[in-house]
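Q: the amino acid sequence is not available; the structure is as follows:
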């Protein structure tokens, strides 16, 4: 395997990480929760920490 073979797998891995990072936002927009903007902001700025990501997911999963 050459170094050029690693580029697609690296890009795929990065895409998977980004998609996983924004799961709370996708859930909020998919469910149509009224605070979806707040979920996006919390996810964007605090999602890097596990606690922030869980808080954003809890906000997205909360009943309407």
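A: Right, received. Where do you want to start? What you see is a predicted model, and the numbers here were worked out from it, not measured in a lab.
Q: okay, CA-based contacts and neighbour counts for the rest of this
A: Fine.
Q: for the residue sitting nearest the centre point of the chain, what are its contacts?
A: Nearest residue to the geometric centre of the chain (C-alpha atoms, centre = their mean): residue 22, 1.4 Å. Taking C-alpha atoms under 8 Å, 6 or more residues apart in numbering, we find residue 22 in contact with 43-44.
Q: helices of this protein, start to end?
A: 6-21, 23-31, 36-46, 50-61 (DSSP state H).
Q: tell me which residues touch residue 40, please.
A: So residue 40 contacts 24-25, 56 (C-alpha under 8 Å, 6+ apart).
Q: another one to put next to it:
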């Protein structure tokens, strides 16, 4: 279908169509990987685990939402007994 005969269609229309198609695919990929991108850019300590969850279960809506929420949550500071004083 994408490589169909373009007889009668102006070249600029075909070029605009393929440009919009490429833009749509790139936007979909960035949207799919958004939780991993947020975790990496936010220097989340569990960024690798979030990316794995996003890659493996992101295709499900639930997996994508869990990865996004996890990426947006700030980790709790670890309790350090030396700081009690």
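A: Now that the structure is in, tell me what you want to look at. Quick caveat: nothing in here was measured; it's all calculated off a predicted structure.
Q: how far away is the residue nearest to the centre of the first structure from residue 2 of the first structure?
A: 32 Å (C-alpha to C-alpha, to the nearest Å).
Q: what's the answer for residue 49 of the first structure, then?
A: From residue 49 of the first structure across to residue 2 of the first structure, the span is 35 Å (C-alpha to C-alpha).
Q: and residue 40 of the second structure? What does it align with in the first structure?
A: In the first structure, residue 40 of the second structure lines up with residue 29, judged by TM-score structural alignment.
Q: which residues touch its match?
A: Neighbour list for residue 29 of the first structure: residue 36 [criterion: C-alpha under 8 Å, 6+ apart].
Q: repeat for residue 57 of the first structure
A: 23-25, 27, 39.
Q: would you mind listing which of those residues are buried?
A: 23-25, 27, 39 (16 or more other C-alpha atoms under 10 Å).
Q: any chance of the residues you listed in TSV, plus distance to residue 60 of the first structure?
A: Below are those laid out as TSV (distance: C-alpha to C-alpha, whole Å):
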residue	distance to residue 60 of the first structure
23	9
24	6
25	7
27	6
39	6
